[in-house]
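A.B. asks: coordinates only, no sequence provided:
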């Protein structure tokens, strides 16, 4: 019997559809840095080998005792300070590394941010978590369940990594990024387009922490092929759903998996080198936190400017994937540290 082909979901909303609009952004990286040179003796490799295969030279790791909620609170605080109205009446936390298996981590994060009483919950979609969280936040805004949503993506992904496994220890890292979203309409600066999502549980074994085990396992070559194919296809769908063409895109903000995947994806989409945003060299693969970290860093350094049209896309374990579009806004409040 032939397995059903995985389907991607994208609504066909009316012109007056409510859209999540970006009004604030912030990020946080733990201060401890692990460089390729630090890994050389442990893994029997060198900086040149790691960088040529991943594009990474350094990554940030949470110190012992530092939790995902700690990172989430710092990023959330900065996003709220950046927002035109530094409030939220719902908190969505995208993470695969919650502080504990029960209860969810989001209510604790909300309380620490002075938001006790608002609805708060976790979303788990690994490296696609930010986009799954964005779709969820958009639903809260569209139904009137919330007027402003704080969406945080935070990971202490190093806790899932075998420090002696060269295939994963050189890639994954820790960090958090957050955005504040309000209800708005199509076409205004900061408005996200339709969010296209997909999954294929038949291939879950490509990236997994097997039951009863502690560490992540990844089949690199097969994951590479799936990542490029799924992100390229979904990006095309999201761009078309927004009424754009690929030639309209100014910047590609893809999940920072590794440089080879990023280049292959951009080539597949026909986007020139100057359109490709990246910060993986200095932060590594931070799973769900990857896209908001990328947006915050590249807007701060000028590579991402108001008016730029972006396609955002991610791929992760599950398998899960997603994409959306965004016209970058001129955020009114400087994103300095609290």
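C.D. replies: Yep, that arrived. Note that the structure is predicted; figures quoted are calculated from it, not measured. Residues are numbered from 1 along each chain as shown.
A.B. asks: contacts, neighbours, all on C-alpha from now
C.D. replies: Fine.
A.B. asks: next, count neighbours for residue 188.
C.D. replies: Residue 188: 14 surrounding residues under other Cα atoms under 10 Å.
A.B. asks: alongside the first one, take a look at this:
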């Protein structure tokens, strides 16, 4: 007999106050608003100041999610999962610090590193803890300060990526109730690990001694990633939709990783979903990697696009390479 289902009962988001517009970015690197919008659909992205770390964003979003969940699940959680590519430090994980700063005591806390698919992997981990009976409530956070790992001279990277955080609270419940996470499909292909990478700083290529060459910045093969993102998110989405029991009905809303407007449209077209039903907020926040999905869910709720009872498909693609999808019938909650 399977264990309890993981039910979404709280949602919170946070972005740094400063939004860097395309016009402002054009004064810093060789680009333009027209160039950025035509290739990505992005108009601005939020950038954390020098005093703000990933844990700060995670605490803000996590605290809001806990507030949102209080009416449905009571105070506190039993575990914290932080999905991030930009932890405060290489060691230790960021999640224990976030749990402590949120006043959650000595709960289990760990990080998940799956780049832009990180939040989906984190949801699956949280759902597994609940199904196993290890936790009754789990706080899952996607948080990034991606601006810290971008090459200042890389006009493409600086145009695409921004900082932010989003979080959900999961509680143990029944599979048939609103908010219950449905089927997951997760995958990876390590033969493409060099397509999205920060090459320096790990055991393969440690930081060199003074005077030696190093590349500490994020690098991406945009064309190959574009093709992979469309193919993998489409295939993964088809697999979970085939297992949802929605009797062949299309989802009411697709919330995909906010990487590029052309990718979002291509995935919607391949799934036979109207482009208007594929939610877009990357024009306002850019690509926020592991924070992308929860930030999009929060904005969709505030925009009145995501409402209780909607059948929602979540999907993402990221470094690793990693990808995934899952389904949820949205509950009656207010994003904080």
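C.D. replies: Yes, it's here. Every value quoted in this text rests on a predicted model; they were computed, and no experiment measured them.
A.B. asks: what sits up against stretch 21-37 of structure 2?
C.D. replies: Contact with stretch 21-37 of structure 2 is made by 42-45, 153-155, 159, as judged by Cα atoms under 8 Å, 6 or more residues apart in numbering.
A.B. asks: start and end of it, how far apart?
C.D. replies: This stretch, stretch 21-37 of structure 2, spans 11 Å end to end (Cα to Cα, to the nearest Å).
A.B. asks: that stretch aligns to what range in structure 1?
C.D. replies: Alignment of stretch 21-37 of structure 2 against structure 1: residues 35-51, by TM-score structural alignment.
A.B. asks: work out the gap between the matching stretch and the centre of the chain.
C.D. replies: Mean C-alpha position of stretch 35-51 of structure 1 versus that of the full chain (Cα atoms, centre = their mean, to the nearest Å) differs by 26 Å.
A.B. asks: what comes up buried for it?
C.D. replies: 36, 39, 43, 47, 50-51 (16 or more other Cα atoms under 10 Å).
A.B. asks: over to stretch 253-271 of structure 1?
C.D. replies: Those would be 253-259, 261-266, 269, 271, for stretch 253-271 of structure 1 by 16+ other Cα under 10 Å.
A.B. asks: so where is it in structure 2?
C.D. replies: Against structure 2, stretch 253-271 of structure 1 falls on residues 255-273 (TM-score structural alignment).
A.B. asks: what sits up against that stretch?
C.D. replies: 39-42, 116-117, 160, 226, 229-231, 233-234, 238, 250-251, 254, 274-275, 278-282, 286-289, 292-293, 296-297, 312-317.
A.B. asks: buried subset of those residues as a PyMOL selection?
C.D. replies: Buried subset of the contacts of stretch 255-273 of structure 2, written as a PyMOL selection, criterion 16+ other Cα under 10 Å:
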select buried, resi 40+41+42+116+117+160+229+230+231+233+234+250+251+254+275+278+279+280+281+282+286+287+288+289+292+293+296+297+312+313+314+315+316+317
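A.B. asks: contacting residues for the spatially closest residue to residue 193 of structure 2 that is not a sequence neighbour?
C.D. replies: Of all residues not flanking residue 193 of structure 2 in the chain, residue 320 sits nearest, at 4.9 Å (Cα to Cα, 6 or more residues apart in numbering). In this structure, residue 320 of structure 2 makes contact with 114-115, 188-190, 192-193, 196, judged by Cα under 8 Å, 6+ apart.
A.B. asks: quick one, strands of structure 2?
C.D. replies: 5-14, 19-21, 44-46, 79-83, 108-112, 137-145, 163-173, 181-188, 196-198, 218-220, 253-256, 311-318, 322-329 (DSSP state E).
A.B. asks: now, of these, which is deepest in the fold?
C.D. replies: strand 137-145 (a mean of 33; mean count of other Cα atoms under 10 Å).
A.B. asks: mark which of the contacts of stretch 21-37 of structure 2 are part of helices, please.
C.D. replies: 155, 159 (DSSP state H).
A.B. asks: in JSON lines: the contacts of stretch 21-37 of structure 2, plus distance to residue 62 of structure 2.
C.D. replies: Formatted as JSON lines, these follow (distance: Cα to Cα, whole Å):
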{"residue": "42", "distance to residue 62 of structure 2": "26"}
{"residue": "43", "distance to residue 62 of structure 2": "26"}
{"residue": "44", "distance to residue 62 of structure 2": "24"}
{"residue": "45", "distance to residue 62 of structure 2": "21"}
{"residue": "153", "distance to residue 62 of structure 2": "33"}
{"residue": "154", "distance to residue 62 of structure 2": "31"}
{"residue": "155", "distance to residue 62 of structure 2": "32"}
{"residue": "159", "distance to residue 62 of structure 2": "27"}
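A.B. asks: circling back to that earlier point, centre of the chain to the match of stretch 253-271 of structure 1, how far?
C.D. replies: Centroid separation between stretch 255-273 of structure 2 and its chain, computed with Cα atoms, centre = their mean, is 15 Å.
A.B. asks: all helices of the stretch 201-338 of structure 1, in order?
C.D. replies: 220-241, 259-269, 280-283, 290-300 (DSSP state H, counting those that start in this stretch).
A.B. asks: average distance between the last one and structure 2?
C.D. replies: The one in question is helix 290-300 of structure 1. Helix 290-300 of structure 1, aligned to structure 2 and superposed, deviates on average by 0.6 Å (mean Cα distance after the TM-score superposition for structure 1).
A.B. asks: ok, now the second one?
C.D. replies: For helix 259-269 of structure 1, the mean distance to aligned residues of structure 2 following superposition is 0.6 Å (mean Cα distance after the TM-score superposition for structure 1).
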